[in-house]
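A.B. asks: coordinates for the following, if possible.
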Amino acid sequence: MGRITVRRPVLRLSTSGARGRRPDTLAVEEPLEIRVAGKPLTITMRTPGDDFDLVAGFLAAEGVIASAEDLASMRYCADTDEQNVLDVDLAAGVPAPDDSMTRAFATTSACGVCGKSSIEALRSDRPYEVAADPVRLTPDVLAALPERLRERQRVFDRTGGLHAAGLFDAEGTLLALREDVGRHNAVDKVVGWALREGLLPLAGRVLMVSGRASFELTQKAMQAGIPVLAAVSAPSSLAVDLAADAGMTLVGFLRGETMNVYAGAERIAG
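C.D. replies: Predicted coordinates for the structure are as follows:
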């Protein structure tokens, strides 16, 4: 695994006129090329660490795999000195991604499908029916999640520059947490961990993210069978549309004792 943080010199200024130079700790951002059977599929910019979880979660979100049994092996490529190329072999009988899925460009938090037509396309390709999930949550449990997420963000404490995604149960117990420069990567790492542990679908679980709730994050949660997505910031309009269509609960602006419930309010007790 590569370095998660690096030190860089910085000039620190203040309005009082004070000036000083000092080293600052930054979160590392490096490319990861994902290959399937030796064939490049995509490149994503990520923070090194939990790369196998990241790739498994990404492939699950793209519909390439549905369980750990669909993965024959994952390994860093031996033809490179850097651990920035990861090759996946799929199990026998699992079809490889076709050329239309190949992404010869860097994946960012702004990438992915968008538009109402995307929701229509996802309707016919949902591995789990989250609308039937009977989980119920109290506002008190939800209100406690941001702080429980924040207190476990070890790399954020050192850099201030990472997103986090945490998986919780209905009582607010943290089950898994991952950090990354990309919020979509952090979610993929959590989902990939769950897939490799044989935990999909993630029925009765809550996905808490440290930033906003985008369409892409909502789609990743839906593909993993997660009924509740909560975010400390705002959702996008398309995220709300997808959550409502899929029967998910979407909570935004989860800060302190207040929150906005944009979809699936029936799961919130009281």
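A.B. asks: when you work out contacts or count neighbours from here on, use the C-alpha atoms and nothing else.
C.D. replies: Fine.
A.B. asks: could you list the buried residues of stretch 142-161?
C.D. replies: Residues of stretch 142-161 classed as buried by neighbour count (16 or more other Cα atoms under 10 Å): Leu142, Ala143, Leu145, Pro146, Arg148, Leu149, Arg152, Gln153, Val155, Phe156, Thr159, Gly161.
A.B. asks: pull the most distant pair out of the residues you listed.
C.D. replies: For those, the farthest-apart pair by Cα to Cα is Leu142 and Thr159; their separation is 26.2 Å.
A.B. asks: okay, how far is it across stretch 47-65, tip to tip?
C.D. replies: Stretch 47-65 stretches 23 Å from its first residue to its last (Cα to Cα, to the nearest Å).
A.B. asks: buried residues in stretch 166-177?
C.D. replies: Gly166, Leu167, Phe168, Asp169, Ala170, Gly172, Leu174, Ala176, Leu177.
A.B. asks: which ones among these map onto strands?
C.D. replies: Gly166, Leu167, Phe168, Leu174, Ala176, Leu177 (DSSP state E).
A.B. asks: relative to Pro23, which of those is nearest.
C.D. replies: Nearest to Pro23 among those, with distances taken as Cα to Cα, is Leu177, at 28.0 Å.
A.B. asks: residues contacting that closest one?
C.D. replies: Leu149, Arg152, Ala164, Ala165, Gly166, Leu167, Val190 (Cα atoms under 8 Å, 6 or more residues apart in numbering).
A.B. asks: quick check: Leu254 is in a helix.
C.D. replies: No - assigned with DSSP: H, G, I helix; E, B strand; the rest coil, Leu254 falls outside any helix and is strand.
A.B. asks: tally of neighbours for it?
C.D. replies: Using other Cα atoms under 10 Å, Leu254 has 23 neighbouring residues.
A.B. asks: once you drop chain neighbours, what's closest to it?
C.D. replies: Computed as Cα to Cα, 6 or more residues apart in numbering, the closest residue to Leu254 that is not its neighbour in sequence is Val232, at 4.6 Å.
A.B. asks: please provide the structure for the following sequence as well, for comparison with the first:
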Amino acid sequence: MSFVAPVTIQKITGNNLIEAPDLLAVEEPLEIRLGFGPIDDRQQRSVAVTMRTPGNDEELAMGFLFTEGIIQKPADIISCRHCVQDSAKDGNVIRVELNPDVPVDWSRLTRNTFTSSSCGLCGKTTIDAVMALTPGPISSDLLIEPTILHALPDRVRTTQRAFAYTGGIHAAALFDATGALLLVREDIGRHNALDKLIGAAFWQNWLPLSRYGVFLSGRIGVELVQKSWMAGLPLLAAVGAPSSLAVQMAQEADITLAGFVRDERFNIYSKPNRVSS
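C.D. replies: Sure, this is the predicted structure:
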């Protein structure tokens, strides 16, 4: 399944019009189904549908389930694969089979805390919901030089294969204190890109990610801080701006939040001591 789709466009420059080929980022739904229960009474339930760019779907599913508190370790999973019987949906359904002894708290998937910016919950309620799933504020001795952050936008951009073709896709990149990129994942959705990255780290037993930072290609909403907190990430940097609730949650989590990381500058909104001066 391709992450780009060819189209024919009309390009207008001044009064001149020409027909030209172009590429767009693919956006398709992914339904995540969960297989659970004792061996003699297995059940299946659809837990989420997200609009994503196809690719790394297994990582996306695992990252989503981990950051929602449904799974805690790779051993919780028996298998994670596309449902071949749903041929009409062409690879857009993925089923995660849990071990029989893994309990499922469905309230974590129905709380609807992060579905939109108008969910009606106050900031304190939102933060308390995440704190109940985490070990508490993040402890890390990570220290980053400003020059490392300055270099990240260009460094990540050179790895963005899908962005190079379409110009319309987000990236999440895991980096260490030297600025080395360990993982980069792309998706048309910011939250999906981060879920893919966390899912990849989860499957490799890297969690918690207390020795690393994540760079995001867009703005920072509260759901991205929530996912970072669940993964134990001490530093979150992004090209764009954070929201007020994202900053509030980062302060509660002891996450260093850096925004507007571009053009040799950035702003720090919380926990500035992890960036050397």
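A.B. asks: please state their TM-score.
C.D. replies: After superposition, the two chains reach a TM-score (TM-score structural alignment, normalised by the length of structure 1) of 0.93; 265 aligned residues with a Cα RMSD of 2.0 Å.
A.B. asks: most widely separated two among the buried residues of stretch 166-177 of structure 1?
C.D. replies: Taking Cα to Cα, no two of those sit farther apart than Ala170 and Leu177, at 15.7 Å.
A.B. asks: now check structure 2 for the residue matching Pro227 of structure 1.
C.D. replies: Residue pairing (TM-score structural alignment): Pro227 of structure 1 is matched to Pro234 of structure 2.
A.B. asks: do the same with Ala263 of structure 1
C.D. replies: Using TM-score structural alignment, Ala263 of structure 1 lines up with Ser270 in structure 2.
A.B. asks: tell me, how many residues neighbour its match?
C.D. replies: Around Ser270 of structure 2 there are 20 residues (other Cα under 10 Å).
A.B. asks: could you do Arg274 of structure 2 as well?
C.D. replies: 18.
A.B. asks: from Asp254 of structure 2, how far out is it?
C.D. replies: Using Cα to Cα, we find Arg274 of structure 2 at a distance of 10 Å from Asp254 of structure 2.
A.B. asks: quick check: Ala5 of structure 2 touching Val26?
C.D. replies: Yes - taking Cα atoms under 8 Å as the definition, Ala5 of structure 2 is a contact partner of Val26 at 5.9 Å.
A.B. asks: comparing these two, which residue is more hemmed in?
C.D. replies: The neighbour count for Ala5 of structure 2 versus Val26, taken as other Cα under 10 Å, is higher for Val26 (21 against 13).
A.B. asks: the more buried one contacts Pro54, correct?
C.D. replies: Yes - using Cα under 8 Å, Val26 of structure 2 is in contact with Pro54, at 7.2 Å.
A.B. asks: for stretch 134-148 of structure 2, how far is the first residue from the last?
C.D. replies: 28 Å.
A.B. asks: ok now it, how far from the chain's centre?
C.D. replies: With Cα atoms, centre = their mean, to the nearest Å as the basis, stretch 134-148 of structure 2 stands 18 Å off its chain's centre.
A.B. asks: and stretch 90-109 of structure 2, by the same measure?
C.D. replies: Centroid separation for stretch 90-109 of structure 2 versus its chain: 18 Å, with Cα atoms, centre = their mean.
A.B. asks: hmm, who's touching it?
C.D. replies: 1, 28-39, 47, 57-58, 61, 68-71, 75-84, 86.
A.B. asks: what about 6 Å?
C.D. replies: 30-38, 76-83 (Cα atoms under 6 Å, 6 or more residues apart in numbering).
A.B. asks: strands - which of these land there?
C.D. replies: Among the contacts of stretch 90-109 of structure 2, the ones falling in strands (DSSP E) are 30-36, 77-82.
A.B. asks: how about the strands in the stretch 51-200 of structure 1?
C.D. replies: 71-76, 85-90, 106-107, 163-168, 174-180 (DSSP state E, counting those that start in this stretch).
A.B. asks: so which of those strands is the most packed in?
C.D. replies: Highest mean neighbour count among the strands of the stretch 51-200 of structure 1 (mean count of other Cα atoms under 10 Å): strand 163-168, with a mean of 25.
A.B. asks: what's the matching range in structure 2 for it?
C.D. replies: Counting by TM-score structural alignment, strand 163-168 of structure 1 corresponds to 170-175 in structure 2.
A.B. asks: run the chain-centre distance for that stretch.
C.D. replies: That offset, for stretch 170-175 of structure 2, works out to 9 Å (Cα atoms, centre = their mean).
A.B. asks: one more: stretch 211-222 of structure 2?
C.D. replies: Distance, centroid of stretch 211-222 of structure 2 to centroid of chain: 9 Å (Cα atoms, centre = their mean).
A.B. asks: circling back to that earlier point, would you format the ones in strands among the contacts of stretch 90-109 of structure 2 as CSV with distance to Val247 of structure 2 included?
C.D. replies: Below are these laid out as CSV (distance: Cα to Cα, whole Å):
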residue, distance to Val247 of structure 2
Leu30, 30
Glu31, 31
Ile32, 30
Arg33, 32
Leu34, 33
Gly35, 36
Phe36, 36
Ile77, 33
Ile78, 37
Ser79, 36
Cys80, 34
Arg81, 36
His82, 37
